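Undergrad: Build me a structure from this.
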Amino acid sequence: MSATAPGGLLTIAGKQVSRLGLGTIRLTGPGTWGWPEDRATATQVLREAVHVHGITHIDTADAYGPYTAESLIHTALHPYPPELLVATKVGMIRPAPNVWRPFGHPAYLRIAVDASLSRLGVEQLDLCYLHRVAPDIALEDQVGTLRALQLEGKIGHIGLSKVGVDQIRAAEKEITVAAVQNCLNRDEPSDPALDYCARMDIPYVPYRPLNAGALPAPAGLAWLLDLAPHIAPVPGTSSPGHLRALVNAVR
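TA: From the prediction side, this is the model:
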């Protein structure tokens, strides 16, 4: 494994990981649906990220595929190096390509966590985010379910995705928030949760850090890493060459 962590280091969910992570949403088929057209290349991207480039933060979700990204991670990287953080998300269902629906019923969240454990081949999820706060179910019930699963040993740390400051504060009454994953990039640079997370010492993980490819990697990633030390972007790619460019942008 590379001795240099791309972008430096940040502690997330109890592990010191590379500030530059890898998102896996692009390692699926069109519409974030099904398997990628070239599974071998998708597997290569994951292996090179960890074993060549020193990335130690892999971000995924059961909704990516759905299910296929987690399965690819298992194929490519299991057994996982002890320094690797594999973060996943639950609480989103996928009725069709390009269709995303929050679903936070406690019984479903339990099923989803068990399924992610099985696909990833682990006894405990390092970091499990609530992918979205379902508006029809009390936030306390959704994060409370994840907290119960944490107490049972199935989840190590709990994160929140696409949340505002009020939602983070409400969740903090039930859980310790290990990370917040929101959209942030140079084209979409404003998020009140960023400063709140800094004050509360919560790692902030920008998704869509290059605005779905609209921003050049050197300027976009450098801007995020220079913005604040608690930021750890997770750009996605399906290309080994593009992966190298992402890593080189933050060296």
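
Undergrad: rest of the way, CA atoms for contacts and neighbours
TA: Fine.

Undergrad: gap between the residue nearest in space to the middle of the chain and residue 89?
TA: Geometric centre of the chain, nearest residue: residue 59, 3.2 Å, by C-alpha atoms, centre = their mean. To residue 89, residue 59 is 9 Å away according to C-alpha to C-alpha, to the nearest Å.

Undergrad: same check, this time on residue 39
TA: From residue 39 to residue 89 the distance is 22 Å (C-alpha to C-alpha).

Undergrad: more crowded one of the two?
TA: Counting neighbours by other C-alpha atoms under 10 Å for residue 39 and for residue 89 shows that residue 89 has the greater number, 25 against 15.

Undergrad: so how far is residue 84 from residue 45?
TA: Using C-alpha to C-alpha, we find residue 45 at a distance of 15 Å from residue 84.

Undergrad: Compare neighbour counts for the two and give me the winner.
TA: residue 45 (24 against 19).

Undergrad: wait, what's in contact with that one?
TA: Counting by C-alpha atoms under 8 Å, 6 or more residues apart in numbering, residue 45 touches 237, 238, 239, 240, 243.

Undergrad: Shouldn't it be within a strand?
TA: No. With DSSP: H, G, I helix; E, B strand; the rest coil as the criterion, residue 45 is helix rather than part of a strand.

Undergrad: Is the residue lying closest to residue 249 once chain neighbours are set aside in a helix, a strand, or coil?
TA: Leaving aside its sequence neighbours, residue 249 sits nearest to residue 218 (C-alpha to C-alpha, 6 or more residues apart in numbering; 4.5 Å). Here residue 218 is recorded as helix under three-state DSSP.

Undergrad: Please generate a structure for the following sequence too, so the two can be compared:
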Amino acid sequence: MTTASGLPVGRVGFGAMRLPAAPGPAREQALAVVRRAVGLGVPLIDTAFLYGWGANEELLAEALHPYPEGLLVATKVGIVPSEEGEGWAHDGRPESLRRQTEQALRRLRLDRVELLQLHRLDPAVPVAEQVGALRELRDAGLVGGIGLSEVTVEQLAEARRTAAIASVQNRYNLFDREHEAVLAQCEAAGIAFLPWRPVAAERSAEVDAVARELGATPQQVLLAWLLARSPVMLPIPGTASAAHLEENVAAGALRLTDDLRARLDRAAAGA
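TA: Now for the predicted structure:
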């Protein structure tokens, strides 16, 4: 299934953030995990400049180039290194976004990135200027779809006045539904919703009980809940473990009855 924007939904994607990129055995394992993800039919792999300041993108290119047909590689721009705070800063200036995109294309060994996301909107730059820069890149053939990350309903609506938005990547899971209204807006417009942190950190006796009844893991139940929650949902759980990856992908085949979903929703409401 695809959204109105043409992005695949309804299956489990892969978030590459956790993959180690430094030389050594851990990197070799990371390459194997990425290749296994493709072998399992993962439709989308999500990366970003922030993940190792380009090292994660280079890892994906080493593992997968030339990329198999049908695989969508998504990356993010708008964040740059900084010596202050958490080690990063916003930079949504149009000239910076163009430069970051060109560098990402070189690292990924692509002529066009099918989904380019603003990692965060820069509060110092008008939304129309930031999204407009990505629209120009799309019009030039360097970008397929434009995505946003961690946006409000108002920011999403403002961005859509400048360009069509293909996806939104906000934090969302069974126990964390702060962005419920954003999800609803995405559903109404056919915009893919890529929840990051899709597996809640909280332990829940009810989730554990449902998992036992289904012969599944609690993590699989949480991913299955997301897939059942909305037709535009595409979770992107991350892992550096091949076994964990296979469990995550298998969650795409797990079906929750209305009763099980109601039990999970009640557990979340009472948490």
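
Undergrad: Mind checking the TM-score on these two?
TA: After superposition, the two chains reach a TM-score (TM-score structural alignment, normalised by the length of the first structure) of 0.88; 238 aligned residues with a C-alpha RMSD of 2.1 Å.

Undergrad: surely the residue nearest to the centre of the first structure meets residue 87?
TA: Yes. Between residue 59 of the first structure and residue 87 there is a contact under C-alpha atoms under 8 Å: 4.9 Å.

Undergrad: Counterpart of the residue nearest to the centre of the first structure over in the second structure?
TA: Using TM-score structural alignment, the partner of residue 59 of the first structure in the second structure is residue 46.

Undergrad: Name all residues that make contact with its match.
TA: 13, 14, 15, 16, 17, 73, 74, 75, 236.

Undergrad: same thing but at 7 Å, please
TA: Residues counted as contacts of residue 46 of the second structure (C-alpha atoms under 7 Å, 6 or more residues apart in numbering) are 14, 15, 16, 73, 74, 75.

Undergrad: which one of those has the most neighbours?
TA: Counting by other C-alpha under 10 Å, top hit in the contacts of residue 46 of the second structure: residue 75 with 26 neighbours.

Undergrad: And what about that one, helix, strand or coil?
TA: Here residue 75 of the second structure is recorded as strand under three-state DSSP.

Undergrad: residues contacting the equivalent of it over in the first structure?
TA: In the first structure, the residue equivalent to residue 75 of the second structure is residue 88, according to TM-score structural alignment. Contacts here follow C-alpha under 7 Å, 6+ apart; on that basis residue 88 of the first structure touches 59, 60, 61, 62, 127, 128, 129.

Undergrad: Report whether the fifth one is found in a strand, as I expect.
TA: Yes. Residue 127 of the first structure sits within a strand when classified using three-state DSSP.

Undergrad: what number of residues lie near the corresponding residue of the second structure for it?
TA: Aligned by TM-score structural alignment, residue 127 of the first structure pairs with residue 115 of the second structure. Neighbour count of residue 115 of the second structure, defined by other C-alpha under 10 Å: 22.

Undergrad: wait, isn't residue 115 of the second structure in contact with residue 74?
TA: Yes. Applying C-alpha atoms under 7 Å, one finds residue 115 of the second structure in contact with residue 74, separated by 4.7 Å.

Undergrad: quick one on the thing from earlier: ok, the contacts of residue 88 of the first structure vs residue 229 of the first structure, which is closest?
TA: residue 59 (18.9 Å; C-alpha to C-alpha).

Undergrad: And the match of residue 75 of the second structure, how far from residue 103 of the first structure?
TA: Residue 88 of the first structure is 16 Å from residue 103 of the first structure, by C-alpha to C-alpha.

Undergrad: in stretch 227-235 of the second structure, what counts as buried?
TA: Buried residues in stretch 227-235 of the second structure, counted by 16 or more other C-alpha atoms under 10 Å: 227, 228, 230, 231, 232, 233, 234, 235.

Undergrad: Alignment lookup: the second one to the first structure.
TA: Using TM-score structural alignment as the criterion, the counterpart of residue 228 of the second structure in the first structure is residue 226.
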